Structures are given as C-alpha cells and as structure tokens.
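A.B. asks: sequence and predicted structure, then a few things I'm wondering about:
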Amino acid sequence: MVQFLQALSAALPADRITLDPDIIAAHSRDQAAWAPQGRALALVRPRNAEQVRQTVTLCAEHRVPVVPRGAGTGLSGGANAVDGCVLLALDGMDHILEIDTHEQLAVVQPGVINDRLRAAAAEHGLWYPPDPASSPWSTIGGNAATNAGGVCCVKYGVTRDYVLGLQIVTAAGDLVRVGRRTRKGVAGYDLAGLFVGSEGTLGVITEITVRLLRLPDSPPKTIVGAFSSLVQAGQAVAAVAASGITPSALELIDRYCLRAVDDWKNMGLADLGDVLLLGRLDTGDEQQAQTLQTCFEQAGAVFSTRSTDAHEAEALFSARRLAYPALERLGPVLTEDVCVPRGQVPEMLARIERHARTHDVHIANIAHAGDGNLHPLIVVPTGDDQARTRAQLAFEAILDDAIALGGTVTGEHGVGLLKKRGLHAELGDNVLALHRAIKTALDPAGILNPGKII
C-alpha cells in the first residue's frame, strides 16, 4: 500500500488526501448505526471530476477498493468503509453549474445539498420535487446513488424520475456521460437510469443533470386526521388510494415519534393523537380536499381538520422530518423502509404491531403512507444486547412480510449492507445473476463499493 499512497500523493494536491485515522473514522460510516464498517486506508476529498478520475484510475491499477460517499445521511450502510479502501468524499464538489429556465433543468455537482438546489430553482420559479427527510443535509449525488424519494414522491416520483443525465467515472477510470438533456430520448440502453440507485457499485457520479418543474400555482391545503390505531390510519390510506385522489403528500407519524420530537424541539405536538395522517393537496381543488377528509373520517378518525394556518401545517411536516433524528437521541435505531401496495398498508401495519409484541421491542412508525412506503423504526435501549438481537429478528421478519404482501424490502433507502438478505429473498437466484453480470461487466475487478447490495 505504500506504493499506492505514494502514487496517490503524486497525482493529487496534498490537501485533498487525509491519512489521519480519527478523521478517516469520522467519514467511515453513514447513519445506519447497526451496519458494520471496515478500516479505510485513506480519505480523498476531490474538488473536480478529474481528481475523481485520477483517484479511481490509481485504485484500479493497485486493486484498492473505492467507497464513494456524500453527506453520510444514508440509512443502510451503503457508504460504510470496507477494509483497505479509499473513502471518496464528494461533498466538496458542491457547485450548481447551471439552471436552464427554458429547458427547465439544472446541472449540479454531486455534493450540492438537496434543499440548496430547491432554493436556487425557486428563485427562477422552478422546483426540484424529490425531497427526502434528510433534504436539509443530504446531497444530490447521494440521493441519486440511492434513488431517494421523500414526502412529495407519492405524486411527483423519486430521484430517477428527474435525472436526465450523469457524468460518471467508471471502474476503469474513464470519464463518461450517460443520458441526455432533452425531454425525450431512447438512444441505446437507459444507462443513466441504471446508475441511479446503484449505490456507487457501478461507477462514481461526478455531475447530475436533473429536470425541474414549475412551482405549483395554488397554495397547499393540509388535511390532518388523528386515529386511535395504526390499522385505522392504514385503512384511511387505502381509502384515499381507492378514491382516485393523488395528494402531493400523505404522511403518517405516531405519538411516540411526536413525543420524541417534542422532547427535543418543544413543538407541542405530542397530544394531537395516537397516529396522525398528514395530507397535502396542491391543486386548489376544494372537492379533493373534502374527499380526502371524508376518507379519514370514514376510516375512523377521532378527529380531522383542515389547517388554515400555513405555519401550523409546516410545523406538522417538520415534525415528520425530524422524527428519525429525534428517535436517535433515545438509543440505537434500526430503520426499515419497506414498501407495499397501498391496499396492503393496513395489513402491513398490523403485522408490524404483531412483530413488536412477539419480539418485545418498541417500534415507532413514520411513513410515506400515500405510496405504501413504511418506515418502522425499532428503538433499542443503549447497551441492551438482548434487545438488539430481538430487534434484528423483528427487522428481518418485517422484510419477509413486505415481500409476502407483494412489496419490496426497500422503497428509497437502498440495500447497502442491512438489506442484502432481504434483497436475495425478494429477487431470487435468476435475477440476482443478472445483477452480478452487470456488476462484473462494469466493474470486473470489483473495486467499486464492494460488498454492497449483492
């Protein structure tokens, strides 16, 4: 490794390479507290695509693994170090290179923070819809690597729906472009779509071209429903799906999460109900608002109301975004992001409750309920190894139930390390063989984020 480090030092400016073990350790994992991590050899912080290319080229020559990372907000261990790797931290490549108002697109480096792009687009009357809960901190490159979703995805889709083109450094160290800038284009395979969601296992993203939408014309309407059980809230979700309405957001959050947020931020929300559904409409259609509220009431809402106060409505959605970091303050959190057909949401929520009882663990619940993407959060007391073992059993059982109900083990967080067993159960041997063939073709030496996904 001495020869490799000498070559790396000769290729890059000295301030781009860090060998300090404490700094390297601080960049060696994401937010998945239970995912294992290895010991990295070095941390590289490139400022441009050429420095990424030089780094990957040297890693390929010396058979050194490369683990790309953005802000480290992932929840599956996808950015965790492996032994002897170079950590490639792309958060310093954070320039918005272009916003084209005529073509309604933006070109950004991978380290641009999601909310910063959204704010910059809004200055031109445009909007970038994908909005994971980590949007104030997560990067567009990381969002693309995991195909992140968010609150708005029930109506507006996930990251892959907005990525038009990518600049990629391949495993061989070539700098290539895939995709397009046009609204349509079917020339060749959809390689941009392939790289989105590949979690850094097929190439390193160094630039992203995304399409933008016009900002909605109507102020949003927020409808809140409070329920005495998760299953009733799930029945309301199924009713909304059956009604034909597509809200711009339909989020679930339980009292345990609200109380954790209150204890942290003192927002005064914990006594609103045992389970809340937060519906948002951006069409200005009064009939849709009435239908949404009726769905809540007929499913057994203890109360439902329409928020006329924009500040109050935003506070509720802010609480939803803050739920995960608030729970982290209570102890290690094992996070799910299973996704099931919307009609199966009540059954899936019931099964989650049963697993909490069976395995004697506490499972808090938040969800992008409108598209069936559930986030049961298994909270374990610090230092309780027996509870940790029970939590892992509950985690795997929830993955199996999602598959059994026609769903998937991950709706937006990615496979990383935590869901590899579940992915194998979901896909089966023949489809996994296709994945491995693609990996082998694009990364024959296996240096790009090895051990992740498959």
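C.D. replies: It's in.
A.B. asks: rest of the way, CA atoms for contacts and neighbours
C.D. replies: Noted.
A.B. asks: list of residues touching stretch 241-254?
C.D. replies: 151-156, 233, 240, 273-282, 288, 291-292, 320, 342-343, 364-370 (C-alpha atoms under 8 Å, 6 or more residues apart in numbering).
A.B. asks: quick one: the strands in the stretch 1-150 of the chain?
C.D. replies: 17-18, 42-44, 66-69, 86-89, 96-100, 105-108, 126-127 (DSSP state E, counting those that start in this stretch).
A.B. asks: centre of the chain to the first one, how far?
C.D. replies: What that stands for is strand 17-18. 28 Å (C-alpha atoms, centre = their mean, to the nearest Å).
A.B. asks: then this one, side by side with the first:
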Amino acid sequence: MSPLSPEALERLVAALPEGVVATRAETLEKYRHDGANDPTAQLPLACVRAESTDHVVTTMRWATEHRVAVVPRGAGTGLSGGASGQSGAITLSTERMRAVEVDPASRTVVVQPGLLNAEVKAAVAEHGLWYPPDPSSVQICSIGGNLATNAGGLCCVKYGVTADYVLGLEVVLADGTVLRLGGRHVKDVAGLSLMPLFVGSEGTLGIITSATLRLVPAQRPAATLVATFPTVAAAADAVVRVGRDVQPSMLELLDQAAINAVEDYAPMGLDRDAGALLLAQSDAPGAARAAEVELVERAFEAAGALEVFSTDDVDEGELFIQARRLALPALEQRGRVLLEDVGAAVPLLPDLLARIEAVAARHGVAIPVVAHAGDGNTHPIIVVDTDDPDGEAKAQAAFVDVMAAAVEIGGTITGEHGIGRLKRDALPTQLGPEVMTANRRVKDALDPLGLLNPGVLL
C-alpha cells in the first residue's frame, strides 16, 4: 500500500463531527496497547472514537476507498493483543457508544458496545433481571470486547458464555454495509446462522455496533465453599470429582503462587502454605442448595482437602470471589506477564495442570495458575524475570510450550481471551490446514481487502 496522503486523512476528519477523530500523538498513545501490553504494539495513524453506527459506516467506507486497515477496539482490556495499535492503521474505538434499553417483558436488553459489562448488569438488575457472563475484569471490560472474544468468566461453568446470550446483532462490514441479524425473539432459524460468525471473531469480520442480549431472572443468593489442598494435583482431582455429581454455579482454582500474590497485593487471610485453593458456589433453590453444598464438600474431602469452609453469607462469599478476581492484577505487580488461556475437557484438567508445571520446570520460569476449573479453562500466568538476561526468551518459549501442551491432549489454546496477535502462530497447530483454509475463505468473503484487524486470528 502506498503511504496515505495528509489530505486523505483530513477528509476523514472532516466527514465526522469535531472531536471524533484523534490524530495527536499524545492522545493516540492511549490506544497503542490493550491489556496484553504487547511490546511490539505501535502508534496508530489516527483513532476514530465513534459515537454512532453512522460514524462506523463512514469510517469503513473511507478505509475501503483508501485501503487503510482498521483495528476495532472496545475498552482495551483484551489479553491477547487483539486491539494493539498498528502503524498506518486506524484504531476504531466504540468506547463512546453507550446506549442501553432494557425490555423486561421479553427479558432482553439492547446495548451498544461501549457499555461495560458491570454497567449492563446494573441496568438490568433494576428490573429484577441478570446478565450472567462474568469475566474477572467485569468492572472494566466492555460488552463489545466480550462479544468480540466470546468472553466467559466465573459463572460460565453453569450459565455459559457470551454467545449463549446473543439474540441479535448490528454489524458493520469492511465496506460499510450494515447487517442486522436476529432480534428479540428467542427462536429463529431463518437463513444461515450468521451471528455466531461475528461473536468471537475478534473484529476480523465486522464491527459490532449493537447487540440484543438474552436475560434471565435475578440470580438466587449463593452458598460459598472454600477448600485448601496440599497440591494442585489434589485440587484438580477434586474438580473432576465435583463434575461427576453436581454442577456448581462457580468452581475456581488458585495455586500457591497465585494465593501468595493476592495476599501480598491485598491481604485477606488466605492460607499461604496451601498448595491450591478451590472456590465453589451453589445457587440452587431451597433445599437443593444445601444438598449441592454437601456433595461438593464430600468431593473436596475425598480428594484430600486440608480444610473446607462454607458460608451462606453473601457478603462473606463475595470477599472470596474478590480474591479470585484480584489474582491477575496482583501478579502484574511482579512485572510483565504473559497470560495464557488454555483449556481441556474437565477429566483432563489434572493432566493439563501437570504439563504446565513441567513446562515451568523445564524453562526455569514462574507460571502461577488461576483457573475457571469447573469447565477446564486455565490461566497460566508466565512472569517474565527481568533480572535474568534470558528471562524474556525463557518466558516466550514457555508461552509456546504451554499452548502446545494443551493441543497435545486435545485441548485448546484459548477458552475465552481469543487469539489476537500473540497466539496467531499457534492456531494452525490446533485447527489443522483444512479448518484454517475454511476460516480464511469466510474472512475473504466478508473482508476481501483484508482491512479489518490484520494480523489477528488468521
């Protein structure tokens, strides 16, 4: 592509309201990195802070005319480099698109992508309803980003992931065409099922400008169980045992390194000597909740739990959940991290965790682990040792080997964070050449010029 002329960029600025397009370097610096803090991220050519679907359409038509790449961006909390700035490209931020409309009668909410997940939950809670997808970053991540990566979270072991709640989408394609898919109706099999193509496509097929989301009645108060184990292997065995008998509404794991990082960051009285901690909840109705708690306790004890504590106090339970949510920011205090997102079927969780430990030992790096253990989705967090001149190389090698370990046992290199730019090279190993070719055909059909988020996913 030939360099873009200043006059061409000025035409984009003139086509949109004042203040929508940012071109000053000090402003663009905010849009260089996402939550992955990829050191190769670059300063974008400009940032369009769209305030409406029309702004997105105008931007994409301009980008098509001038053959300029566009990097879609939500709140910038993504952890795979999917919204990293690219030199010569436009970053298109949806952070200003924040409309929300709740329809209690149909149990739906129509939201623009800039609204934060927590804000959606708060808006629907006023009507006695609940939007279940619950990433650890719930307070700072946007619905647009959740849709782009098909985010999961702490509740997905029972309630599913983002895609399970999408009834309708408005999407702007690379050439500025607007698609309106689905709606408030729950059942719809008219035409090809296009919505799933866009949910989880990381902004490579189109830019989501509105979503109609399914809601459920407000969650019942939950009972919380916390158990400590001598080893990660024992905790993993407990997860498998729980899965045979009961479906808790939450089942999370922290290993010893993660426990200690949380205690250093925000002391909560967690057992620093425990090899691992499991956090479980049951929100079953009435007497069924007590029965579920008992089954989980038995599974924990059968796996060799050192201590099991349970409470019906919602506020007390929330303190333990907060400890789990703090694991990543706590570990980030120790330096730059490479965050993995590998998963496998729950019966394979002990094998996956053992392989992660082996990778850490082989490369001589620290890999604390937190996990949505109930559905087999783990987050090994590789801490780069900046005091070691080979620390970066060791961390990168471990990053590759953790993904390889997941694929070797039939698992996945990403359960919810997406491929982004950081995992792109590992994707063909998991999918194989035939599936990669099919993916590229879909991309070519919807974005023939390759303008949307180049370098991501495919």
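C.D. replies: It's in. Note that the coordinates shown come from a computational prediction; the quantities given were computed from them, not determined experimentally.
A.B. asks: if we can go back for a sec, of the strands of the stretch 1-150 of structure 1, which approaches R181 of structure 1 most closely?
C.D. replies: Distance to R181 of structure 1, taken as C-alpha to C-alpha, is lowest for strand 105-108 among the strands of the stretch 1-150 of structure 1, at 7.9 Å.
A.B. asks: equivalent range in structure 2 for the closest one?
C.D. replies: Under TM-score structural alignment, the alignment places strand 105-108 of structure 1 onto residues 108-111 of structure 2.
A.B. asks: how big is the offset of that stretch relative to structure 1?
C.D. replies: Compared with structure 1 after fitting, stretch 108-111 of structure 2 has a mean deviation of 0.3 Å; criterion: mean C-alpha distance after the TM-score superposition for structure 1.
A.B. asks: please flag which of the contacts of stretch 241-254 of structure 1 sit within helices.
C.D. replies: C153, V154, K155, Y156, A233, V240, Q288, T291, L292, R320 (DSSP state H).
A.B. asks: and G191 of structure 2, what's its match in structure 1?
C.D. replies: Per TM-score structural alignment, G191 of structure 2 is aligned with G188.
A.B. asks: which other helices and strands does the longest helix seen in structure 1 contact?
C.D. replies: Using DSSP H, we find that the single longest helix of structure 1 is helix 420-442. Contact here means 3 or more C-alpha pairs under 8 Å, 6 or more residues apart in numbering; DSSP states H and E; on that basis helix 420-442 of structure 1 packs against helix 385-404.
A.B. asks: relative to helix 420-442, how tilted is the helix it packs on?
C.D. replies: Inter-element angle recorded for helix 385-404 of structure 1 and helix 420-442: 70 degrees (by axes from the mean of the first three to the mean of the last three C-alpha atoms, to 10 degrees).
A.B. asks: show me what counts as buried in helix 385-404 of structure 1.
C.D. replies: 387-388, 390-392, 394-396, 398-403 (16 or more other C-alpha atoms under 10 Å).
A.B. asks: could you dump these into CSV with distance to L269 of structure 1 added?
C.D. replies: Putting the buried residues of helix 385-404 of structure 1 into CSV (distance: C-alpha to C-alpha, whole Å) gives the following:
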residue, distance to L269 of structure 1
A387, 29
R388, 29
R390, 30
A391, 28
Q392, 30
A394, 28
F395, 28
E396, 32
I398, 28
L399, 31
D400, 33
D401, 31
A402, 30
I403, 34
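A.B. asks: farthest-separated two in those residues?
C.D. replies: Among the buried residues of helix 385-404 of structure 1, A387 and I403 lie farthest apart (C-alpha to C-alpha), at 24.7 Å.
A.B. asks: H55 of structure 2 -> structure 1?
C.D. replies: So, by TM-score structural alignment, H55 of structure 2 is matched to Q51.
A.B. asks: what about its match, neighbour count?
C.D. replies: Counted with other C-alpha atoms under 10 Å, residues neighbouring Q51 of structure 1 total 17.
A.B. asks: for it, give its distance to N143 of structure 1.
C.D. replies: 22 Å (C-alpha to C-alpha, to the nearest Å).
A.B. asks: ok, H375 of structure 1 next?
C.D. replies: 17 Å.
A.B. asks: do H102 of structure 1 as well
C.D. replies: Taken as C-alpha to C-alpha, the span from H102 of structure 1 to N143 of structure 1 is 25 Å.
A.B. asks: more neighbours: which of these two?
C.D. replies: The neighbour count for H102 of structure 1 versus N143, taken as other C-alpha under 10 Å, is higher for N143 (30 against 6).
A.B. asks: show me what the more buried one aligns to in structure 2.
C.D. replies: By TM-score structural alignment, N143 of structure 1 lines up with N146.
A.B. asks: correct me, but that match touches V161?
C.D. replies: No: counting by C-alpha atoms under 8 Å, N146 of structure 2 does not reach V161; the two are 9.4 Å apart.
A.B. asks: show me the contacts for the residue opposite A15 of structure 2 in structure 1 once aligned.
C.D. replies: Counting by TM-score structural alignment, A15 of structure 2 lines up with A11 in structure 1. Applying C-alpha under 8 Å, 6+ apart, we find A11 of structure 1 in contact with Q54, T55.
A.B. asks: which SS class is the nearest residue to V186 of structure 2 once chain neighbours are set aside?
C.D. replies: Closest residue to V186 of structure 2 apart from its sequence neighbours, by C-alpha to C-alpha, 6 or more residues apart in numbering: L167 at 6.6 Å. Of the three states, L167 of structure 2 takes strand under DSSP: H, G, I helix; E, B strand; the rest coil.
A.B. asks: isn't L167 of structure 2 up against V189?
C.D. replies: No: between L167 of structure 2 and V189 there is no contact under C-alpha under 8 Å: 11.6 Å.
A.B. asks: ok, those two, which is more surrounded?
C.D. replies: Applying other C-alpha under 10 Å to L167 of structure 2 and V189 shows that L167 carries more neighbours, namely 22 against 7.
A.B. asks: could you measure from whichever residue in structure 2 pairs up with D22 of structure 1 over to R32 of structure 2?
C.D. replies: Superposed on structure 2 with TM-score structural alignment, D22 of structure 1 falls opposite E26. Per C-alpha to C-alpha, E26 of structure 2 is found 10 Å from R32 of structure 2.
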